[in-house]
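Undergrad: Predicted model, plus sequence, below.
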Amino acid sequence: MNWKRLLLSLGICLAAGVAGSLYTAQSVFWWYPLLNKPAISPPVWIFGPVWTFLFILMGYSLYLVWNKGLKKKGVTDAVALFGVQLILNVVWSYLFFGLRNPRLAFFEISVLWGAILITKMKFLKIEKMAGYLLVPYFLGVSFALVLNLAIVLLN
């Protein structure tokens, strides 16, 4: 096991989570509660623990692919695409919570959803477990997409 690479992979993903939370923290307690939300909307306190867990899974998934070596066919492209979807994840937090623009955030999360799907498929080809580890993240963003759309429609 390459501990340095593992810690870097986890650190990159957790740093993205922290970056997104900087935008979220500004609005989650005073703006978000004022929105009309669907019945499926979970309590605010659950988001932190769930997303921390998802970012850890993402980090380990990245490690498994990166550890195959950037010279192996498809690895560099898969890691680059992973980076793109990670940036899109942070951008969604900025659009939704930072700019308080659920409509624009919905369009962006749709692109994020597609990027995660493609990343998951590429990871599966390189290292099956890495692809499987992205499934909870894909499901989490799928739920966020539905919730985002519902908020757009209700407000």
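TA: Great, that's in hand.
Undergrad: use CA for all of it now, contacts and neighbours both
TA: OK.
Undergrad: State the helix or strand in which residue 85 lies.
TA: The secondary structure element spanning residue 85 is helix 75-93 (assigned by DSSP states H and E).
Undergrad: who touches that helix?
TA: The set of residues external to helix 75-93 that reach it, using C-alpha atoms under 8 Å, 6 or more residues apart in numbering, is 13, 16-17, 19-21, 23-24, 62, 65-66, 68-70, 105, 108-109, 112, 115-116, 119, 122-123, 126.
Undergrad: structure B:
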Amino acid sequence: MLDRRGQMADGVAVRRGKDWRPIWAAAGWAVVVAMGGGLLTEIGPWYRGLIKPSWQPPDWLFGPAWTLIFALSASAGIRAWEASRDLADRRAVVIAFVANGVLNVLWSLLFFKLHRPDWALIEVVPLWLSIAALAWICWRRSRLAGWLLVPYLAWVGFAAYLNLTIVRLNGPFG
């Protein structure tokens, strides 16, 4: 990395004394999770045929909402990483983000690809809990990092209620 004078150290380039690895890692993970969920989200005949509540947001709103959520989550990850005291602290942040990302993509797989909103409804509980845990882990390192995850927590809480309503209106599945 480059030291403050622009010298190379440890074989990793750092610009103006800032380590860019956490930024690239957080942004990269956010893109991987967003793409994973996006590729599994099929808005086709099956989804269009579901009875949905009148209060469901329009389909076009989900893309911008998730983009904002992923940007805020990546920012929270960067802040928590930078505020971590040691490697164990950083490892906890990474594990929490990875677990949450896997659960996030799994929900899309269950709901959209496997056409099992009932299974997705069960899975949304650990997903929501993983966001709460992630917010707590980040908040302990950086108050702002924790607060940046509140919209994600709220959105998934809303999505869980929407999921429940779709199950009630359309079940049973399978």
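TA: Ah, there it is. The model shown is predicted, which means the values in this text are computed figures rather than measured ones.
Undergrad: TM-score for these two?
TA: The TM-score (TM-score structural alignment, normalised by the length of the first structure) is 0.91; 153 aligned residues with a C-alpha RMSD of 1.6 Å.
Undergrad: show me the contacts for the residue lying farthest from the centre of the first structure.
TA: Distance to the chain centre peaks in the first structure at residue 71, reaching 26.0 Å (criterion: C-alpha atoms, centre = their mean). Contacts of residue 71 of the first structure were listed using C-alpha under 8 Å, 6+ apart, and none were found.
Undergrad: hang on, the earlier thing: of the contacts of helix 75-93 of the first structure, grab the buried ones for PyMOL.
TA: Selecting only the buried members of the contacts of helix 75-93 of the first structure in PyMOL, with burial defined as 16 or more other C-alpha atoms under 10 Å, works like this:
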select buried, resi 13+16+17+19+20+21+23+24+62+65+66+105+108+109+112+115+116+119+122+123+126
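Undergrad: Kindly state which residue of the second structure is aligned to the residue farthest from the centre of the first structure.
TA: With the correspondence set by TM-score structural alignment, residue 71 of the first structure lines up against residue 86 in the second structure.
Undergrad: again, but for residue 38 of the first structure
TA: When the second structure is aligned by TM-score structural alignment, the residue opposite residue 38 of the first structure is residue 53.
Undergrad: Tell me which stretches of the second structure form helices.
TA: Shown for the second structure, the helices assigned by DSSP state H span residues 21-40, 45-48, 59-83, 87-108, 117-141, 143-148, 150-170.
Undergrad: Could you list the buried residues of the second one?
TA: It stands for helix 45-48 of the second structure. Buried, per 16+ other C-alpha under 10 Å, within helix 45-48 of the second structure: nothing.
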